[in-house]
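Novice: Sequence plus predicted model, see below.
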Amino acid sequence: MQTRKLTLIAGATMMALSANTAWAEKITLTVASFPSFDAAVTAAIPLYKKINPDVEIKLVSLAYNDHHNAMTTALATNSNLPDVMGVEADYMGRFANSSGLYDLRQAPFNSGEIEAKFSPFAVPLAAGEKGQLSGMPADIGPGAMFYRSDIMEKAGVSVEDLTKDWDSFIEAGVKVREVTGQYMMSNVQNIVDIVIRSGIEDGGGVYFDAEGEILVESERFQEAFRLAKKAREAGLDGKIAAWSNEWSEGLRRGDIAVEFMGAWLGGHLANWIAPDSAGDWATANLPNDSWASWGGSYYAIPKSTEHQAEAWEFITFMTTNKEMQLLAFEEIDAFPALIEAQDGPFFDQPLPYLGGQKARLQYKEAAAQIPAISVNKLDPVAKQVIADALESVLERDVAVDKALADAAKLLKRRARRK
């Protein structure tokens, strides 16, 4: 199946790329990535070699944290940089203002000519404060609510109870806890992460507006903290950190009834977290008509590369080729950032693991609704400040108003230092 797909992709792209394949000597393009984003590169290498026989792709992959720490150090020291750098969305926001990465909106890249091809919310996440673009989106993580349908049925909870609004979701969680003993969710932090990103207009920011004004005392944050406190006081969460052993074991055993995550979690559940729970899991849109993104992956080009043209050609191949984008979706559940690739028979297929749902159509709907949120260089700082403020509310019973006011004051001091 994969060989046939690669042949089709080669036929579709050969004419467009053939003019660039007549290089005089062999070139090795080093691509640095991380699991499972690296699997898309692995799948692409045979095809890319067929189209560009004079270009060798050397894939260097490290564990998620090790890779991004290595890239952070490499950018700071301008050493040991690859020709193409894979970057997860959270780090892309941090790297967006890096002087070590090319601005892809400038010549010779001119990414502005193709940016409209991607989900609108994906591109701004890689944009710097001066409008420069440091990465091209390869995949996105439209948010979804994964839930144990068997547990909900036992507790007498409907999908409508879960999705109507957040208070209804919490009330449903009380039923689940009382009837089954399971935790409704891993951590109430998930509610906060969704609600503070809800209701933002395109171009707006989560923690700061376009003029840099701090927004953490706004109604969004007030409501997010109120709901998190209500859910915690009802005993609905296990206070479990995502990606911990306790988290994966909780999902596997069914001790956690709901998890909010990017669409790719469905693949993780089916393939390694809870493969024996096929048919027990289902998915729906987020509560209260909320739309949020969980991560995504980007490609960036360090200025130190000696193969600027080849690096750009490889990136555009990985991000703007419809068949390549769909292949990555099929191989690693990487939902395509390319709008053209968000359609076709693959999306209509029922997913047996999710009880036969055509869940990819739901993910497509979410991708179209997520606002294009702008990033601020202080967003990582603000994220930690808000996490600390939430802990003070949940663990030390600090009033929500005071916790958010203190957070705003702290952010003002941090902003002045910057």
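Specialist: Done, it's in.
Novice: From here on, just use CA atoms for contacts and neighbour counts.
Specialist: Fine.
Novice: pretty sure Leu47 contacts Leu8?
Specialist: No - assessed by Cα atoms under 8 Å, Leu47 is found out of contact with Leu8, at 9.9 Å.
Novice: Looking at those two, which has the bigger crowd around it?
Specialist: Just comparing Leu47 and Leu8: by other Cα atoms under 10 Å the higher neighbour count belongs to Leu47, 19 against 14.
Novice: which SS state does the more buried one fall under?
Specialist: Classification of Leu47 by DSSP: H, G, I helix; E, B strand; the rest coil places it in helix.
Novice: Could you pull up the contacting residues of it?
Specialist: For Leu47, the contacting residues are Leu6, Thr7, Ile9, Ala10, by Cα atoms under 8 Å, 6 or more residues apart in numbering.
Novice: Closest one to Ser290 out of these, please.
Specialist: Closest approach to Ser290 among those (Cα to Cα): Ile9, at 36.1 Å.
Novice: ok, structure two:
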Amino acid sequence: MPTARAARRATLRLGAVALAGALLAACGSGSTGTSADKDGKVTITVDLFGTFGYKEAGLYDEYEKLHPGVTIKQSSTENEADYWKALQTRLAGGGGLADVQGIEVGRIASVTQQQADKFEDLGPLGAKDLQDDFSAAKWAAATTADGRTLGLGTDVGPEAICYRTDLFQQAGLPTDRAELAQKWATWDGYLELGRQYKAKAGAKSAWLDSVGSLYSVIVGQEKERYYDASGKLVYDDNAAVKAAWDLSVKAAQDGLSAKLAQWTPAWNQAFSSGSFATIGCPAWMLGYIKGQAGDAGKGKWDIAPLPGGAAGNWGGSYLAVPKGSAHAKEAFALVKWLTAAEQQAKLFKKQGSFPSNIGAIESVKDVTDPYFSDAPIGRIFGAAAEASPVQVLGVHDGDVNQQITNALGEVERKGTDSATAWSHARKGVENAVG
């Protein structure tokens, strides 16, 4: 094992994951977590995926002002699948881990059931006093069978549809969010409106970004998707999964998709280029859209409730402290502060990440977002969060979803028929689950 000083100097990078800043390696059990850097100051490293929004909302700067001597360095990977793969490599090797690691909700069962020994129990650090701040379901998902708390919830992912009002106007479609909610009260209605859009917009712009994105939103409306309550893998026999698959295939066959794989550079660029008019929009997507479309997109986007007659949830993450952090105590203090009601409320107002902290939910109910045409995001996502199902999460939820959306990508980009693509999805799941 390298010395602590040498480890602090080492800058590690694995795979193709791009760093936003230096990721400082550390070794040790992390059970005390009170060591400081050689100058008496503490650098807390944070490794995330997507756009959590802490830096964009100024929360790191605020925390550093409140805690002189603390510096926060964040690295981030756009694609969660790439992030998770790299994290597994680091957990297996014991090096290169950040003091704080983000965990997507589709991976949390894997952490609590298979990797609990690799993360700090946050209870003794102070989390045991925070349980009442979160919903029972959010808390339970990050708790092991023997009561260890391995993460604190950052947000939840209530869903809506984000759409480009300027593109709708050009295609002669209504732009009023209430009228649209009526027209796409069902998913069939949503696709029918898409066919009308395609007839007017032609090849210039597609109705939606990708059918993988569409599928993820639809299946997010279901309580039971890939596993049942006993932990049995049931995706292949689940009628709800099959219905979501069939509707997504239909959208591809009707030519409604821009055929853009999510988290790719082409997908990112399309937010500002007008390559698609609608996207399934969990609350956290608002911050991502702002980051990709930039100032030029302000006022061109709006938000309407989800089709399908039911609310849904896609995403929602946790912050965890891996064993091996040289600053476990300080890392937990940061996690506690970032997930507190006041900070979650600020993050929603700035980035759209809907709070998982109960105390923040009431305070954001009247929030509107000028970027999204003053949409009442507090009411839209608040209603969706209240009606969303408490989803059954399995050890390989994220892997199953990824294999299915990969197969849907074959349908829209290669013209693979539905049955063949589904067989590829099944094979991919078999390989991923083992």
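Specialist: Everything's here; your move. Keep in mind it's a predicted model, so treat the numbers as computed, not measured.
Novice: Could you find the closest non-adjacent residue to the equivalent of Arg232 of structure 1 over in structure 2?
Specialist: Aligned by TM-score structural alignment, Arg232 of structure 1 pairs with Ala252 of structure 2. Closest residue to Ala252 of structure 2 apart from its sequence neighbours, by Cα to Cα, 6 or more residues apart in numbering: Glu412 at 5.1 Å.
Novice: Which secondary structure state does the one you found sit in?
Specialist: Criterion first, three-state DSSP; result for Glu412 of structure 2: helix.
Novice: residues near it, how many?
Specialist: Glu412 of structure 2: 26 neighbours (other Cα under 10 Å).
Novice: can you give me the helices for the stretch 101-250 of structure 1?
Specialist: Remark: helices assigned in the stretch 101-250 of structure 1 by DSSP state H, counting those that start in this stretch are 149-155, 159-163, 166-180, 189-195, 219-233, 245-253.
Novice: and Lys303 of structure 1, which of those helices is closest to it?
Specialist: helix 189-195 (33.9 Å).
Novice: Any idea how far that closest one is from the middle of the chain?
Specialist: Its chain's C-alpha centre and that of helix 189-195 of structure 1 lie 15 Å apart, by Cα atoms, centre = their mean, to the nearest Å.
Novice: Report the buried residues of stretch 44-63 of structure 2.
Specialist: 44-54, 57, 59-60, 63 (16 or more other Cα atoms under 10 Å).
Novice: Show the end-to-end separation of that stretch, please.
Specialist: End-to-end distance of stretch 44-63 of structure 2: 11 Å, with Cα to Cα, to the nearest Å as the criterion.
Novice: In structure 2, which residue is most central in space?
Specialist: Centroid-nearest residue in structure 2: Gly315, 4.4 Å away (criterion: Cα atoms, centre = their mean).
Novice: ok, that residue - contacts?
Specialist: Glu104, Val105, Gly106, Val156, Gly157, Pro282.
Novice: farthest pair in those?
Specialist: Gly106 and Pro282 (14.5 Å).
Novice: Same drill for these two, tell me which one is more crowded.
Specialist: Pro282 (27 against 21).
Novice: which residue packs closest to the more buried one, ignoring adjacent ones?
Specialist: Glu159 (4.0 Å).
Novice: need the contact list for the alignment partner in structure 1 of that neighbour.
Specialist: With TM-score structural alignment as the criterion, Glu159 of structure 2 lines up with Gly143 in structure 1. Contacts were defined as Cα under 8 Å, 6+ apart; by that measure Gly143 of structure 1 touches Phe260, Met261, Gly262, Ala263, Asn285, Leu286, Trp291, Ala292, Ser293, Trp294, Tyr363, Ala366.
Novice: Pull the number of nearby residues for the alignment partner in structure 2 of the first one.
Specialist: So the one you mean is Phe260 of structure 1. Under the alignment (TM-score structural alignment), Phe260 of structure 1 pairs with Gly280 in structure 2. When neighbours are defined as other Cα under 10 Å, Gly280 of structure 2 has 25 of them.
Novice: Secondary structure class of Gly280 of structure 2, three-state.
Specialist: strand.
Novice: Report the spatially nearest residue to it, omitting neighbours in sequence.
Specialist: Ile161 is the one closest to Gly280 of structure 2 (Cα to Cα, 6+ apart), at 4.9 Å.
Novice: how close does that neighbour sit to Cys281 of structure 2?
Specialist: Ile161 of structure 2 is 5 Å from Cys281 of structure 2, by Cα to Cα.
Novice: now swap in Gly40 of structure 2 and tell me
Specialist: Taking Cα to Cα, one finds Gly40 of structure 2 at 44 Å from Cys281 of structure 2.
Novice: Looking at these two, which is more packed in?
Specialist: Each of Gly40 of structure 2 and Cys281 had its neighbours counted (other Cα under 10 Å), and the higher figure belongs to Cys281 (25 against 9).
Novice: what residues are up against the more buried one?
Specialist: Glu159, Ala160, Ile161, Cys162, Val217.
Novice: if we can go back for a sec, any idea which of the contacts of Leu47 of structure 1 is closest to Pro120 of structure 1?
Specialist: Of the contacts of Leu47 of structure 1, the one sitting nearest to Pro120 of structure 1 (Cα to Cα) turns out to be Ile9, at 25.1 Å.
Novice: what's near enough to touch that closest one?
Specialist: Leu47, Glu323, Met324.
Novice: What separation do you get for the last one and Glu365 of structure 1?
Specialist: In this view, Met324 of structure 1 and Glu365 of structure 1 are 21 Å apart by Cα to Cα.
Novice: Could you give the number of residues near Asn238 of structure 2?
Specialist: 15.
Novice: The one 10 residues further on too?
Specialist: Summarising burial for Ser248 of structure 2: neighbours were counted as other Cα under 10 Å, giving 27.
Novice: Could you double-check that it sits in contact with Leu214?
Specialist: Yes - in this structure Ser248 of structure 2 lies within contact range of Leu214 using Cα under 8 Å: 6.4 Å.
Novice: Not counting its neighbours along the chain, what's nearest Asp129 of structure 2?
Specialist: Gly123 is the one closest to Asp129 of structure 2 (Cα to Cα, 6+ apart), at 7.9 Å.
Novice: Good, we can wrap up now.
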